[in-house]
Each structure stands twice: as C-alpha cells, then as structure tokens.
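Participant: Sequence and predicted structure below; questions after.
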Amino acid sequence: MKRSNFKVRKKNDRVSLTEDIRNHVIYSLSKEVKDASEWDAGKALALALRDRLVERMIETRDRYRRVKAKRMYYFSIEYLLGRCLGNNLCNMEILDLCEDIFKDLGYDLDEVRASERDPALGNGGLGRLAACFLDSLATLDLPGCGYGIHYEYGLFRQSIHNGYQKELADYWMKEGMPLQVARPDQSVIVPLYGRVESAATPSGDYLPMWVDWDDIIGVPYDIPVVGYGGKTVNYLRLFAARASENFDMDIFNHGDYIRAVQRKIESEMVSKVLYPTESVSFGKELRLVQEYFLVACGLRDITRRFLAQNKNFEEFADYVAIQLNDTHPALTVVELMRYLVDERRIEWDKAWEITRATCAYTNHTLLPEALELWSVSLIEKVLPRHLQIIYEINSRFLKKVESKYPADNEKLRRMSLICEDGTKKVRMANLAVVGSHSVNGVSELHSELVKTRLFPDFYEFAPQKFNNKTNGVTPRRWMLKANPALAALLTDTLGKGWITDLNELHKLEEHINDSEFRARFMEAKRTNKIKLGNFINSTLDINIPPDSIFDIQAKRIHEYKRQLLNVLHVIHLYLELVDNDVEPSCSRAFLFAGKAAPGYWEAKQIIKLIHSVAKVINNDPRAEGLLKVAFLPDYRVSLAEKIVPACDVSEQISTAGTEASGTGNMKFAMNGALTVGTYDGANIEMLEEVGQDNFYLFGLKQEEVEKALREGSYHPREIYNHSPEIRQVFTALLENRFSPDEPDLFRWLVDKLLTDNEQYMHLADFKSYSEAQKRIDRDYAEKEIWAAKAILNTARMGKFSTDRTMLEYAEDIWKIKAVK
C-alpha cells in the first residue's frame, strides 16, 4: 500500500466499536467475552482505541511528509501525562458513546477509567506543562512531537505514616499500557565513556576520534497524542535503555557470564527510575547519563527522519526545530555539534550556525540550586568528546565577548560556560543560552527576571534572542474532562467553540446577571465539592461539609511555595477560636496536597506539621463545623482532576520573585476558583485579566523582597515582637500543642522563621495574607457577590490556554505552520 493512499478505516460508531472491543477480548486477550472481567473490557477498549489512533497517526505522518513540513521536537526529561484512556476518549468525542457501550456490555466505564494508573513520568509543573503542550499541538494540527525517557519506575508513590511522608516505588507499567506502540525497528545506539584519540585528515586538519566507547540501545515507544476532534494524532516518543547485545556477548565470550549480566543491568538502569527534584546531587553519574541518553536518542531519531527526505544538512534548521525544556536537555547543543562536525564533516562555523538556528531554550526557574552544574571531570569521564566541544564553544564565544567588552575579566568569568570557583563545572544554563537562537521565560515577570537577574550579561550581549511565552494549560483536560458539570453548562450556554477557542469564555460575562445561570454555575461547583468531600471521607475518614470554603493548596512541597505561611494562618484561626473565642465568619476546609523530594528534610517536616495541625483541629469539638484540615496523599494528575473543579479558594502564595509562572493557578481559576496570591509569576497576568476585585492580592512585590534581602534589612524578630498573632502561633508551636508526644518537634521552624533575612520572608507577608483571608470570608458570605466573582474568573481566563501559548511558540520561535 502506498503511504500517500493510506485511508483511515476504523469507524467510531456503536457497531464498529462494540465489534472491535469484542474482537480484542478474544484475539488479544484470549478470552471468551462472557468470561471477560471489567479490567479485560477496559484493556480491550484501549486496544480498540489504539487501532483508531494508530491509523490517524499514520495519516498525520503522511500529511506532514507530503508537504515536507518543518517539525518541532520537544525535548523534556519529564512528562506528566495523567491517565490517557479517558482523555483520548474525550478528545475523540466518543466518551459518552463508550459509556453507553460498556453499560450494554454490563460494565462501568468510570470504574475502568479509575483503575488506570497515572504514567508517573514527571515531578510536577515542568512535566505537566509538557503534556499540555502536546495536547495543544495536536489540536492545532501543528507538526510537533515530544521526546523523553521511558522510565520504568516513575516518581514515587507517597504514603503517610504518623504524619510523615514515606516513599514507595511506583511501577506504573505493572498492568502495561495498551495505548503505547513499541518501535524496536527504530532503536538507536548511544555511545558512552571511552577516550578521544587525536588524528588528522589528509589535508592536515585536526580529526578527533572518539574510540573504545561502551554503548547502550535506546528503544522507542510511542504514546499517541490525539488533538480534539481526532483529526491530528502526534506522539510522545519515549526511549527505554537496553543493553547492547554485542557489548554483553563480548564479555560473555570471555567466560564471565555473571559480569555480562551485571553490565546488562547497569546499562538498563539508565531508564529505570525518574529522579525526584531537589534530590539530585550534582555530579551524580547516572543522572548525567540519563540526560545524554535523552539527547542522543532524540537527535539520532531526528537526523534519521531528516535524511529520509533531505540530504543537505545546511537546510537542517529549515525543517527541524528543537525546544529544550529547561537545562536537562542542554547537551543537545553539544551532541548536534558533534554529529555535524565529526560525523557529517561540516565546517565548525557552519555547524554552529545550524545548531543555534535549530535549538531554542525555555528557562523555568530562577532558583540557583535548580541551574544545573556538572563537574568537568565527570563529563570528561562519561562524554570525553563532548567536553572538548564544550571547551571549543566556550573559547570561540568568549573571544566574541572579549572583542565587545575588552579587558572586562569579570564579565568573561560570569559568561563563561565553565565555572572555576573551586572544582571546575560546566554551567548548563549558559550552554543552553549560548547554543540557542531563542531564550524565553514563562511569564512576563519571570522573563524580565531572566533578563535582569539570571542572564543580565547575556541579555546585554544579545538582547534579540530573549522573549516571553506565558504558560497555559489545556482546557480539554482541565475543564472538558475534569469538570463535566461545568463543561456541560458552558456548552449549553456558548456552544462547543470554547473547547478549542478559550477566548469564547468572555461571552459568559453577558450572563453574569442571569440568576438562573449563576445558580447553575454554583450548583456545578457544589456538585464537585460533594464529590471531593466523599472522596476525602472514604479515604481519610474526614467529613468536609460541602458548604465550607474549600481552600486548597495543591503543589510540590517547597519552602518558596510557602505552605508554611498557609499553615501558620490555619493555626492562627484555630487559636482565635479556642483561645480568644473568635469564630470564623465562614466554615473553612483547608486542603493540602503535594509531594516533598525524598532528600528535602524541611519539606517533609512541613508535611508532618500539616498532619499534626489537622489531627488537633479535626479532633477538637470546638472546631466542628467551623474548621477542617486535610492532607490528600499521593498528589498526581488524576487526583488533581478531583481537586481542581471543587476549589473555592486557590492558594498561590509563593514569595514574590520565586515562582516562574505556575499553571495550577490557571487550572483553578478556569474552574471558577478565586485566587489568593502574591504578585508573582503568572499571578500578575491573571490579576490583569480578571481584575483586582476578583483576585485577593497580598504581600510584598518582587522588587521589595529583593531590596530587603540585598540590604539585609529584613528582621523577622521585629515583626514577631509587634504581632500578638504571630507570637501566639509560635508559642503554641514551642509549647508542643500540635506535637504533645514529640516535644520540640517544630522548634526548628520557629528558629528558622525568626532568622534575619529568612529567604522566603514568611512573617513579612503574614499580616497582609491574614487580611486577604478576611476579605475572602466577607465576600463568600455574600453568595451573589461570590458567584459573580467566580464566573468572572472563568470568563476571563481565555489567555491561559496552551493553544495560545503554542501558537506564539510556533510563530515566533519554531516557524512551523499548521498542516490541516
């Protein structure tokens, strides 16, 4: 069959789907239909769906080939996909049909979907953003796909024992993933270690030879990514590490079978486990190998595809765009140079021009500890030829800097790819900036700080490459799928256009004075609160009244995200009630969710504090019906889909200047939550969109935080001395009211928060935060006022769809066009 004649044959009608489900039960699972369990039926449905996705994936590929489309390849060390079955059924617009088919077959599709495990391929926002991007690329018919690692064990499962986080292995592939497609025929070889020999060409030019390297095999697995409407199906290609047969057999043939097996195991460790954030000690060899493995596999795959249609590598950047999602894939710059110079024999300057025109870099963090540094000695051990190339890139780059800024040695030192303060290290962020034609932040404030705080020298040197691309989220996952009650109301009111054009939500403002619409909007919210309340009751045995304010902070546990500030305020409200006889004007349920990196002691202690406070408050009859606190364990995409639609108040309270963007803030607001937040990240742009009356702003601004810390003028003990509320909270902690069986458990916290120039300035923002919470209470008590504010939050969130984000990347950075 000619590729150009390929036709999609699988239909999405009831008869065809039912027949295919039955056939997969028989021919794929080897069972009679009458003996099939609910799980069997679910797997058969997934296989029937995969048949349809694969057909459309082939058709999409051929469509791109026919027009020789330029393609974008998204390199990310993480992808947080969430459950795939229901999302694909939604985007194919056959969810309701499949629910009816399963009902006819005697099964509950909701139960089947709930049994699917989240692919645990990411830590949090970075990986979830990547997944949202892929959804929007396919929905917009843009030729782009993702590259990542097929981790066997993803981010740990979180369990709670006596209030402490415990990490459990998450073998997410235990039941398999029927939707993925193995591509062993497109496996690639990845070289590692070895040494570099100096040689020369016949004309006398230097010809380095990377020799005696070990190799591992990267085996690709494709997860189809279907756009809404089912017309375009791109994919996420994940590479699993396998031992090289030649390598293992060479050892085996020398009689050392045990060592052969051991080397095989060591090789396959590369894709065995995802590293949690904040726990990677720089210089960790396996992590460096993982990062190179991703880069090498991706580039081998891209160049193979390029050579199938093109022979002239001078045109490479006309057909290929590579986006580096943070610094983890920064070695792309070096590997592409190695390939062009060493393997294609392209002259250095031309190869550098091609590399820079191909690569673009997104920065996601301003935190110094998150900017990767790799020791020169480790890179020399693992990637000896790449270290040579890094030094050559650096030498040529610094010559240009020196010619523009003669005798400015300090600038040369700061801009060098090599940090020489103590042990020599390679600055991966500098490498990504130098080797890319575009550098972007992910919110307007963050992008300004990237230019002025993070890379001021590079911005001064080449201002034209810096730009902003504010993050977004996909409304298909976070509204259509996660919130069917609200989605049905939106579709009844606006039609289906909002699903692919979120700016349509602006039309909701026309209905804000319609009492029936307001009532339906708030009833959808209450429905979601009841669902989440039932889930909390069944899993944690905590009863949450649905008419309480559902105040939610769901995100990675980190000091800069300031779960501590939230908990201090909860303690304050409790002490006001039981010690000062001041009842809150509204019933409150404070809900927390998030994981702490295994090596991050303070973050794990914050989880313990939340549980200790919850235990006291939830068991105090004086707080019954007024205050509840719950920590929902094992935060993941599927849990977020329960939490987000039920939220009344979204906590986005990071210290100003520390959160690059945030995307949870967008998900909550889209679903009718009001934000209490600092002037930070994308909060600022959300505030501009929804208006100050519909956003609870508090706290110092970024420039005020910077000034205080720079001048050393932040003295939290002075605030403590003048604040009876803070003194009351700290006294309760020091007197062990929340840790009667573990004396002095939280003394560290008091000591840290009272330290001069405490980095995240918790006490500086406490009063402002407390006043914002009082405004929330007053507004929530006025039901019509609150309903109007909630509706306006949903109505004015059109900007924060990843469809907008992807169109900006496509036009400004990648130069790719939709292929309808």
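Facilitator: Cool, got the structure. Everything numeric in this text was worked out from a predicted model, so none of it was measured.

Participant: okay, CA-based contacts and neighbour counts for the rest of this
Facilitator: Noted.

Participant: Identify the element of secondary structure that residue 668 sits within.
Facilitator: helix 664-670 (DSSP states H and E).

Participant: contact partners of that helix?
Facilitator: 472-473, 478-479, 554-555, 644-645, 647, 650-652, 674-675, 682-683, 686, 790, 793-795, 797, 800 (CA atoms under 8 Å, 6 or more residues apart in numbering).

Participant: Please narrow those residues to those residing in strands.
Facilitator: The strands, defined by DSSP state E, take in 554, 650, 651, 652, 674, 675 from the contacts of helix 664-670.

Participant: this is the comparison structure:
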Amino acid sequence: MSKPLSAPVPVSTPVTAKDLDALLHFYLNYVAGIRPAQASKHDICNALSLAIRNHLIDNQFVTEDRYQKADSKRMYYLSMEFLIGRLLASNLHSLGLEKLAQEVLQKYGVTLQDIEEAEPDAALGNGGLGRLAACFLDSLASLDMPGFGYGINYEYGLFKQHIDHGYQRESPDHWLHEDAPWLIERSEATCNVPLYGHIDHNRKCNNGFGPWVDWQTIVGVPFDIPVVGYGGRTVNYLRLYSARSSNEFDIQIFNGGDYIKAVEEKIYSEKITKVLYPSDSCWGGKELRLIQEYFLVSCAIRDILNRHLEQNNSLDNLADKTAIQLNDTHPSLSVAELMRVLMDEYGYEWKDAWETTQACCAYTNHTLLPEALEKWPVALLQHVLPRHLELIYEINRRFLMEVEAFWPGDENRQQILSLFEESHEKQVRMAHLAIVGSHSVNGVAALHSKLVQTRLVPDFFALYPERFNNKTNGVTPRRWIVQSNPSLTHLFNDTIGTDWVLDLSQLKKLEQYADDAAFQRAFAQAKLDNKERLAQVVREQSGIMLNPASMFDVQVKRIHEYKRQLLNILRVIHEYLRIVEDGKTPEVAKTCIFAGKAAPGYVMAKLIIKLINSVAEVVNHDPVVGGMLKVAFIPDYKVSLAEKIIPAANLSEQISTAGTEASGTGNMKFSMNGALTVGTLDGANVEILEEVGKDNIYIFGLSTEEVEQMRLQNSYISKEYYQSSPAIKRILDSLVDNRFCRGEPGIFNPIFDMLLDGGDYFYHLADLESYIAIHQQIDEEFMQEDLWTRKAILNTARMGKFSSDRTILEYARDIWGIQSA
C-alpha cells in the first residue's frame, strides 16, 4: 500500500497505447521488480491498475480545482460499509479505455478478462448497505457532484465463506495481503482519536463542562480510493482509515523490560480496523465495535473540518459548505463528536454548535427490525467515551424540554422519545440520537418511509414532521448493466443509442420492441449467453453442472430469517416431493440458485444454509428427478460473483415478510437485467410493481397491513397451517424424517420446532401455500417463451426510476443542497 515510484511517462488525456504500455512496463520493472515476460496475471493486474490510477489522479487534481473555483458545497457520506467490489474493470469502463487495455495486453499474452479476474474483491462491506454506498459514490462522480465517502480500511473485511459438508465455514478474507493498487496513503492527513480517560469535574471550561483528561490516543491513517464518474470528467474519492498505535510501542513499557506487553498494546490499537462487524455477543466485542464506530466518526469529522478550514477562515459557515450523511445508525456518534469538537476545541457556545450540527447532519434509516437499531450500554460509553456520554445527557435534557412543551405532562412520551432506554441495563438509543441531531431523516423506499413514520418512530414524526422524507434507493447502471451484462449493453446501444447510460429513463424506448420478434430473439440470446457464463463458473467452483436451458430461479443475498431463504427451500422440497412421491413430471426444468453469507454467530441462518445444501445433495443425485430440478448453493457471495449471477437470472426471489425489508437493491438489479420478480409487497417491490405493471411481476403472500394485524391480534398459529394443509405437513415432516439428514439424524429439528412452536416471527407457513401457487403460474408462463421474453423486456424498459442517479439528484436537491460543478 506504499506510494508507487514516479512514472517516467505522465498519463494525460487522451491516453495512447504507447503511453499505457510504457507505464505498464515501468510498474512491472521498477515497482514489482519483475521482468514483464515473467509477470503473473496478478502482477500485470497490479501494474495496469497503477497505470490507470495515474490517469485518475491527474483528473482528481482537475476535479478539485474545479470545486474550489466554484466554491462548492461538499457532501460527506459516512458508512461502515462500502462494498465496491473490483475496480479495474469499472474504471476502464468509465474512462473508455477497455479496447486500449486489450490492445496493450496482447503483447503480454493475456486477455483483459484474465487480468480483471485476477483482482480480489475489496472486502469493505457485507450486503446492500455497503453496495448502496458504492452505487451512490459512482452516481455522485458521474453527475459531477462534490460527494465523498468516509469509511474504514478493513484489513480482513467480513470473512471468506467455504461450504464443508453443507456447513458454512469462515476463514479470514485478507484482501490486502497482495497489495491494493487503488489505495493511496495520505499520511499527511493522519488523525488522532481520543479514547477512555475521565471528566475532571473539579475544573470547569468556558462551556461549563469539566475537561476530558487522561485519554489515550489511537491514530487514524487515511487511504484514498479514487472514484471516477462515467466519462472520466470527475474523480472524487473514498477515504478509508486504518488504525495505528500512537507510538510504535510504549517506550516506558519497553524500557521496563516488558517487550511483549509493549507489542501487545500496539497490536490492540491496530485491531480496531482488522475486521468488519466484530461479534458483539460479549462485552469485549461490544467495546471493540463501539470503538470501531467512533474511530470512523472521529477521523471523518476531523478531516471534514480540516478541509473546510483550508478554504474558509472559520467554522461559522460550516453548514453552508458541508453536508454529512449518516448511512444508518452506525455513524450516529457524529452528532456528539461534532458538538464536542465545536465546543471543546473551537470554543462555540451550545446554541451555535447545536444549530451547526443539526444543519450539517442528515440520517438515513435502513431497517425496521428493532434489533438492528443500535443501542449502547451507558456503562460502556462511560468507560470508552465519557465526554460524549456527558454531551448526550445534555442533548437529551434539552430535547425532553421540547417534548414537555409539545406534550405537557406526558411522561410516557418522554420515556418513549428519550435518548436513554431505562431497561435492566441503561442504554443509549443511537437512532434517537441521529434523529434529534439531524435536520433530515429519510427511509429508502416509499413503504419503508411510511412505516418509519407510522410504526418505528411515530412520536418523532409527530414532533418533527418536516424532517421526515423518502428517498427510494437506486443502483448504478454503469456497474449493473454496462459492466456486468455486456451482451445486453450492446443490444441496447444498437437499438436506442447510448444516452441511457447516464439517463436510465431512456430505457423506456425499448417498450416499442417488446413484441418485435427479432429483438425478442436477441434479448433471449443475451440471457442465454449469461446463463452459459454462470454455468461455467458454478462448474469450476463446485462441480455442479447447470443446464442453461432451464429456468434459473435465483435468491442471492445475506442469509437471514426475514429474507426467507427458508421459505424458498421449503417450496423446493415441495416440488421435489411432487416428483418422487406423486409421480408429477415437471413441465419446466428448473435450477434453484442460492448464495449469501450468514453471520458467524447466527445459528438459525447457518442451519438454513446446511438445509439448502442437504436438499441439493439429495435432489441433484436422485435419478427419479432426471435433472428437471436442480439446487445450487454458490459459496462466498460477493460483488464479482453477483455480476455473473444477476444477468443470468430468469426469476428473482424477493420474498421477505411484508414490512421487514427496508428497500432492497438486488430486486432492482435483477429487474434491470431482464429477470422477472416473484415477491411480497415489501420494500421497493411495491414501487417496482407500480413501474413494471401487475402483469409483469408475481406478487404473493400477506400484505404489510395483514402481517401487522396478525401481530396485534396474535392470530398467527403456525400449527393450524401444518394441520390443515397436507402439502405443508408433508414438507415439514420431511425435515424430521431424516430424508435430508444424510447421517446426521435430527439435525433439522430446530427448524421444524421453530416453525411450529411459536418461534416463526416471519410467518413462513402463512405465506407458503400462496408462494407454491404463484410458482405454478410462473412455470406455466415460462413455458410460453414469447410471453416470458416480452415480460422481461418490459421489466427492463420500465426500470428507469431505480437508477442511483435519480436517487442522488433527490438527495442533492432536498437534503444536501449540493450541485454539479
């Protein structure tokens, strides 16, 4: 990750083959120390990335000059995750240098595809939260807007997933071990992060508080990843921080002869940025996770203020020039940290500091699940961040005065709205802190935003209705069509031109070709090309042979009970039993594809992975099935794998319990790439239905209102479904009759018990028969090739709303107040 040597040939626009070849040769010879003839694909990938990086840095300088000349207001996006995937291919696409790179690589005896596959995925995220952040950065740069990301430079990220006899096994994903050519160290912008210590109540500062003293220091070292917009005009950056000890090691401990302890303290400091989401099941894990979140917040706020002061004489106009977006509750401490720095370090009075903080900060909520709304024990905050806890108490005291004025004498409201939860362990409600300290609170789909206002925090909405708004998520078409689906991209370009890449509403023009036989054939061929590509990947990774002529029925996402991979595999079991017990020969050959990771401590999710793999083992080897039904779990789901799976899907499974998925972005990616959606009326599925039309999507199951009513009345009795439906009874009985256990009798009893003994919080059995029925309709319509292809074309043509460009334009207009420059 060290800075490369200066190149002998500066890269300028336009780049020639000679320029690129000279840079490639230079980096192989003098940075890697390798003769080009001996270079591996990984070596060439690194060298080519460094060569392209030169061009990005040149453009980044020009971009910064443009922003300064325009005196642009800037937006800073704080997120614990940025799931950026591989960058070489996307950067080449954005710069229009693919053909040039292909030409240059010929002399090295490799293809561009070979080199792109040699790049590891950056392990900087887990799921939709991080991928959304990456899409937003792409759109900001493509729209020429001054928007920058702040995150953590995880050394290991989440984990690599392996499947061992059907079980998920985790191993470290040390993605940085073979260099990271896109990372540019910015040691001149290093930040000091204070931790621990105590408040000296015997002294008073000018702001009336006692000083925070005896704190320890962790050093945050920034690394920038250039973020290039489509066409290359604008290059912003994603700034990631690595933790370092304040000294190489404590010299007093070292001189005292305890070398091991000195090294241990250095290691302890640096473990802050080792992994994404350390387990918080124990006190030590909670402490590390809290420190990790504060580390991000502290580094980001420090850097934002320093950058502001480089162009401004004071912080008085900070809110006029700065927008800070909190991506979910993880960066909520930004509210307290900005207050601390403004008051303790710059001498602002409470009123001015609070007005500035609220005007700068905005909060995006990403979940309706109570367990995902972070709460930190007061005792832990007192130990790690005593000054911030003091500030949060004062924020809460002043806030509750507002509540009292709005609802006089209503102590219940005060308890509901308080930043502190008085439970067996007093805790700080981080979502409440973010709401109180921000001028905007948004959900990420129309239904989700409505539920935030009416179900999640209705009293906050009553108090601050003007703060709440909706910003339906979107995804970048540059990554999710242009890069991941070249066959479809060429078809679109040949048919309607290329304007759709920056204006996805242009896809609407494809509607006129929905019944055109030649276009239908070309569209279907593009899908087949992608299915054949995926089949090759699966064969190489797992040895499973997929039939590209079959329906590819796909569910790929984080494994969680609310996302209901369990519902999907129960339906697969039903279809299998129909074949082997009822003698029903399927009319449609079907391949059911799963992928996704379960949190290491999430026992039920990991058991669901085991069930999927066990069903696959039985179904795929049963001669009675005859290949008409196949199940594949593809391990280690990540961005580069999604880029191959999504374009190949015929059917997209978006089947979460209604009212639990905030938005979803996978549903958008699949639909853009010509897959039809089967789903509940949940998250952005509702808006996809509105856009594509009810005839071009398959909706089943309970509505949000019906789920809510069942919860209120406690009327979901799962055993009644089991007893009244022979199909459901047969499916569930197969879990405990050892049909799928294969030498591990009783292994799936916990799933059976959860579904029948009152633990089915996500109502699998209530939706199962409806789900089976909609799949029968899907099978019938898939057999009608022209009908299916027409529906797929209309899905793609009507997805213009779900570009992240549209989402960013709405944020910029309604929340951030930034403009293109």
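Facilitator: Here it is on my side, so go on. This one's a predicted model, so the numbers in the text were calculated from it and none came from an experiment.

Participant: Alignment lookup: residue 409 of structure 1 to structure 2.
Facilitator: Residue correspondence, TM-score structural alignment: residue 409 of structure 1 in this structure matches residue 411 in structure 2.

Participant: separation between that match and residue 401 of structure 2?
Facilitator: Distance of residue 411 of structure 2 to residue 401 of structure 2, computed by CA to CA, to the nearest Å: 12 Å.

Participant: One more: residue 442 of structure 2?
Facilitator: Note on residue 442 of structure 2: its distance to residue 401 of structure 2, by CA to CA, is 25 Å.

Participant: higher neighbour count, the two?
Facilitator: Set side by side, residue 442 of structure 2 and residue 401 show unequal neighbour counts under other CA atoms under 10 Å, the larger going to residue 442 at 26 against 13.

Participant: residues of stretch 187-194 of structure 2 that come out buried?
Facilitator: Counting neighbours by 16 or more other CA atoms under 10 Å, one finds that the buried residues in stretch 187-194 of structure 2 are 190, 191, 192, 193, 194.

Participant: any idea what residue 596 of structure 1 aligns with in structure 2?
Facilitator: Using TM-score structural alignment, the equivalent of residue 596 of structure 1 in structure 2 is residue 598.

Participant: And residue 570 of structure 1, by the same measure?
Facilitator: Aligned partner of residue 570 of structure 1 by TM-score structural alignment: residue 572.

Participant: Without its sequence neighbours, what residue ends up closest to its match?
Facilitator: Ranked by CA to CA, 6 or more residues apart in numbering and with sequence neighbours excluded, the top spatial neighbour of residue 572 of structure 2 is residue 592, at 7.9 Å.

Participant: is it fair to say the one you found lies in a helix?
Facilitator: No. Using DSSP: H, G, I helix; E, B strand; the rest coil, the assignment for residue 592 of structure 2 is strand, not a helix.

Participant: and it, how many residues sit next to it?
Facilitator: 22.

Participant: if we can go back for a sec, relative to residue 495 of structure 2, which of the buried residues of stretch 187-194 of structure 2 is nearest.
Facilitator: Residue 495 of structure 2 lies nearest to residue 190 out of the buried residues of stretch 187-194 of structure 2, by CA to CA, at 50.5 Å.

Participant: ok, the closest one - contacts?
Facilitator: By CA under 8 Å, 6+ apart, the contact set of residue 190 of structure 2 is 219, 220, 221, 222.

Participant: if we go to 6 Å?
Facilitator: Each residue near residue 190 of structure 2 by CA atoms under 6 Å, 6 or more residues apart in numbering is listed here: 220, 221.

Participant: what's the spacing between the equivalent of it over in structure 1 and residue 563 of structure 1?
Facilitator: Using TM-score structural alignment, the partner of residue 190 of structure 2 in structure 1 is residue 187. Counting by CA to CA, the separation of residue 187 of structure 1 from residue 563 of structure 1 is 44 Å.

Participant: for residue 200 of structure 1, same thing?
Facilitator: Going from residue 200 of structure 1 to residue 563 of structure 1 by CA to CA gives 60 Å.

Participant: Between those two, which is the more surrounded one?
Facilitator: Neighbour totals were compared for residue 200 of structure 1 and residue 563, and residue 563 leads with 27 against 11 (other CA under 10 Å).
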